[in-house]
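Asks: Following is a predicted model, sequence given first.
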Amino acid sequence: MAQTLIRTETDARGVARLTLTRRDKHNALSAEMMTELQAAAAALARARDVRVVVLAAEGRSFCAGGDLRWMQAQRDMDTATRRIESARIAQVLGALAALPQPLIGRIHGNAFGGGVGLAAVCDVAIGAAGAKMGLTETRLGLIPANIGPYVVARMGAARAREVFMSSRIFDAEEAVRLNLLARVVAPEALDDAIEAEVAPYLSCAPGAVADAKRLLGDIAGRVSEADVAHAVDALAARWETEEAAEGVSAFFDKRSPRWAG
């Protein structure tokens, strides 16, 4: 399948850059984009010449979350079909989380919803000062379900409680405190910071790095298939509510939902 919404490049050192290129839509995750991301992750996992993966994006935003047109189309699906379709984000995050190589996130701009999920599955994510983040689903009458297991695994339950339900927007500095970002640097220093994160791996044995990452997952615990399935079911149920219909409709009508103060 031709990649049109992402780009994958690998340099002579074995550093792969996986870039979201849907800049005109703030890299919102459409069905096509998620299909490409999952396929790219699978290919990178098999690539023996790839030692480190950098997850990046073009344009003003890192990732605006799930594409709202894609989400709107789910309203007209039956429950079973909607469950399959909405699970795409969880599948993409699972594929990225399972990469044997270290995954370094270059969070240069705003990340909302699914964009926070992408940052959460990185082994290390570095943000640019000025970037905003947020789990904004409840504003639409939805819940951060499919990304939830990965976000909570990254943040921990206590930190997640601060932002998981409120749709509150927070800055990159707070994202460090919330454990979503490792650190924040000036935008002009971001590439140097990413390079400094990548460089140590190039002096390590690639197989040992992969085994160490696998062992870390064994010790710390991975997101389970049961957790992911539960989250997918929770979102499918939420789609059946009047609030979900109202929230998504209000967004496209460019008006406030009934519950907004």
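Replies: Cool, the structure landed. Numbering: from 1, shown residues only.
Asks: switch to C-alpha atoms for all contacts and neighbour counts from now on
Replies: Noted.
Asks: Tell me the buried residues in stretch 183-194?
Replies: Neighbour-count burial for stretch 183-194, counted by 16 or more other C-alpha atoms under 10 Å, picks out 183, 184, 185, 187, 190, 191, 193, 194.
Asks: ugh, typo on my part, it should be stretch 78-97
Replies: Neighbour-count burial for stretch 78-97 flags 79, 82-83, 85-97 (criterion: 16+ other C-alpha under 10 Å).
Asks: Redo the buried residues of stretch 183-194 as JSON lines? Include secondary structure and distance to residue 118.
Replies: Shown next, in JSON lines, are the buried residues of stretch 183-194 (DSSP: H, G, I helix; E, B strand; the rest coil; distance: C-alpha to C-alpha, whole Å):
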{"residue": "183", "secondary structure": "strand", "distance to residue 118": "16"}
{"residue": "184", "secondary structure": "strand", "distance to residue 118": "17"}
{"residue": "185", "secondary structure": "strand", "distance to residue 118": "19"}
{"residue": "187", "secondary structure": "helix", "distance to residue 118": "19"}
{"residue": "190", "secondary structure": "helix", "distance to residue 118": "18"}
{"residue": "191", "secondary structure": "helix", "distance to residue 118": "18"}
{"residue": "193", "secondary structure": "helix", "distance to residue 118": "19"}
{"residue": "194", "secondary structure": "helix", "distance to residue 118": "16"}
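Asks: and the two most separated of the residues you listed?
Replies: Largest separation among the buried residues of stretch 183-194 by C-alpha to C-alpha: 183 and 191, giving 13.2 Å.
Asks: Helices of this structure, start to end?
Replies: 31-46, 68-74, 79-86, 88-97, 114-120, 148-155, 157-160, 172-177, 190-198, 206-220, 225-239, 242-253 (DSSP state H).
Asks: Put together a markdown table for these, with distance to residue 128 on each row.
Replies: Listed next are the helices of the chain as a markdown table, based on distance: least, C-alpha to C-alpha, whole Å:
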| stretch | distance to residue 128 |
| --- | --- |
| helix 31-46 | 23 |
| helix 68-74 | 25 |
| helix 79-86 | 30 |
| helix 88-97 | 22 |
| helix 114-120 | 13 |
| helix 148-155 | 19 |
| helix 157-160 | 21 |
| helix 172-177 | 7 |
| helix 190-198 | 6 |
| helix 206-220 | 26 |
| helix 225-239 | 30 |
| helix 242-253 | 28 |
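Asks: okay, now the one to match up with it:
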Amino acid sequence: MTEPYVKKEVHQGIASVEFFHPQSNSLPSATLQQLAHTITQLAADPKVLVIVLKSAGEKAFCAGASFEELTAIKTEKEGLHFFSGFAHVINALRKCHQLVIGRIHGKCVGGGVGIAAAVDYAIAVEGADVKLSELAVGIGPFVVGPAVERKIGLSAFSQLAIDAGSWRNSDWAKRKGLFAEVHPTVESMDESIAKLSNTLSHSSPEAMLEMKKVFWKGTEHWDELLIERAKISGRLVLSEFTKNAIAKFKAKS
């Protein structure tokens, strides 16, 4: 399979949402839109009791924004539209009634860190290192910032955002609270995800919804906030600095 996709399946109350892109599971607008739509659809299904969010392949969990699409942005309106995609996915995860488990099987960059932060319980494997690389290309983690800061605190978020060229390992991510668990193998990670999702599928939906409301208290304004943040990124992506930085980055890869 080389075409990007988002697919879902539901089995005994457990919904699985998987996304894929051949370029390290990066996220173009169409995939972001599909992802937000799929999560919103599942949220409205009373048969769905818990959601597991994952990506395909064995390497990166998510490389963040699609560089192909970033370089094609010509106006602030196009920039806003693209970065709003991340806002819609984060808000879909925030507002869905079910608890969402994230399967973090590999490295997370930029928007990928934001998605890992926006799930309710992230289960990772060793080697699932994280990096907020946005400043290196003249932008900044504006849209995903609130989700990351909410999980790991302002100090750890600012460290990631400022030192944009460096990876933090999965142990760092666990110590800071981004990952709930880090497993030595993919097999033990998947075993833990299966066990927890099964337990949650037999738990009280009403109690889980009330818990989720408590966990996300204080984020009710994110529908507006994340779009405001998307405007900042949409403006910065048009700068000469960013265009040159992305061109250099693409030439290396």
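Replies: Yes, it's here. Please read all numbers here as calculations on a predicted model, not as lab measurements.
Asks: on that earlier part again, determine which stretch of the helices of the first structure is the most buried.
Replies: helix 114-120 (a mean of 27; mean count of other C-alpha atoms under 10 Å).
Asks: Check the mean deviation of that helix from the second structure.
Replies: On superposition with the second structure, the mean distance recorded for helix 114-120 of the first structure (mean C-alpha distance after the TM-score superposition for the first structure) is 0.7 Å.
Asks: Mind listing residues that contact that helix?
Replies: 29, 62-66, 89, 93, 105, 107, 125, 133-135, 147-148, 150-151, 154-155, 180-181 (C-alpha atoms under 8 Å, 6 or more residues apart in numbering).
Asks: what does stretch 121-129 of the second structure correspond to over in the first structure?
Replies: Using TM-score structural alignment, stretch 121-129 of the second structure corresponds to residues 124-132 of the first structure.
Asks: Of the buried residues of stretch 78-97 of the first structure, just say which sits nearest to residue 5 of the first structure.
Replies: residue 92 (14.3 Å).
Asks: Report the contact partners of that closest one.
Replies: Residue 92 of the first structure makes contact with 34, 35, 37, 38, according to C-alpha under 8 Å, 6+ apart.
Asks: Show me what it aligns to in the second structure.
Replies: Under TM-score structural alignment, residue 92 of the first structure pairs with residue 89 in the second structure.
Asks: quick revisit: need the buried residues of stretch 183-194 of the first structure in JSON lines (columns: distance to residue 164 of the first structure).
Replies: What follows is these, written out as JSON lines (distance: C-alpha to C-alpha, whole Å):
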{"residue": "183", "distance to residue 164 of the first structure": "21"}
{"residue": "184", "distance to residue 164 of the first structure": "21"}
{"residue": "185", "distance to residue 164 of the first structure": "25"}
{"residue": "187", "distance to residue 164 of the first structure": "27"}
{"residue": "190", "distance to residue 164 of the first structure": "27"}
{"residue": "191", "distance to residue 164 of the first structure": "30"}
{"residue": "193", "distance to residue 164 of the first structure": "28"}
{"residue": "194", "distance to residue 164 of the first structure": "28"}
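Asks: Could you single out the nearest of those to residue 226 of the first structure?
Replies: The shortest gap between residue 226 of the first structure and any of these belongs to residue 183, at 31.5 Å (C-alpha to C-alpha).
Asks: Which residue in the second structure aligns with that closest one?
Replies: In the second structure, the residue matched to residue 183 of the first structure (TM-score structural alignment) is residue 181.
Asks: my read: that match touches residue 175, true?
Replies: No - using C-alpha atoms under 8 Å, residue 181 of the second structure makes no contact with residue 175, being 9.7 Å away.
Asks: Any figure for the gap between residue 164 of the second structure and residue 238 of the second structure?
Replies: For residue 164 of the second structure, the distance to residue 238 of the second structure equals 19 Å [C-alpha to C-alpha, to the nearest Å].
Asks: err, residue 159 of the second structure, not the other one
Replies: For residue 159 of the second structure, the distance to residue 238 of the second structure equals 25 Å [C-alpha to C-alpha].
Asks: Between those two, point out the one with more neighbours.
Replies: Between residue 159 of the second structure and residue 238, counting by other C-alpha atoms under 10 Å, residue 238 is the more crowded of the two (21 against 13).
Asks: residues touching the more buried one, list them.
Replies: Residue 238 of the second structure touches 73, 74, 75, 76, 79, counting by C-alpha under 8 Å, 6+ apart.
Asks: The residues you listed into CSV, with extra columns for distance to residue 136 of the second structure?
Replies: CSV is the format used below for the contacts of residue 238 of the second structure (distance: C-alpha to C-alpha, whole Å):
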residue, distance to residue 136 of the second structure
73, 18
74, 20
75, 21
76, 20
79, 18
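Asks: Please identify which of those residues is nearest to residue 40 of the second structure.
Replies: Of all the contacts of residue 238 of the second structure, residue 40 of the second structure sits closest to residue 79, with 23.4 Å by C-alpha to C-alpha.
Asks: The closest one -> the first structure?
Replies: Residue pairing (TM-score structural alignment): residue 79 of the second structure is matched to residue 82 of the first structure.
Asks: which one is that match nearest to, not counting chain neighbours?
Replies: Once flanking residues are discounted, residue 82 of the first structure sits nearest to residue 74: 5.6 Å by C-alpha to C-alpha, 6 or more residues apart in numbering.
Asks: Isn't residue 176 of the first structure up against residue 159?
Replies: No - using C-alpha under 8 Å, residue 176 of the first structure is not in contact with residue 159, being 11.0 Å away.
Asks: Tell me how far residue 20 of the first structure lies from residue 155 of the first structure.
Replies: 24 Å.
Asks: Tell me the residue in the first structure aligned with residue 230 of the second structure.
Replies: In the first structure, the residue paired with residue 230 of the second structure according to TM-score structural alignment is residue 232.
Asks: With residue 171 of the second structure instead?
Replies: Match for residue 171 of the second structure (TM-score structural alignment): residue 173.
Asks: got a list of what the residue lying closest to its match once chain neighbours are set aside touches?
Replies: Take residue 173 of the first structure and drop its neighbours on the chain: the residue closest to it by C-alpha to C-alpha, 6+ apart is residue 184, 6.4 Å away. By C-alpha under 8 Å, 6+ apart, residue 184 of the first structure lies in contact with 126, 127, 128, 129, 172, 173, 176.
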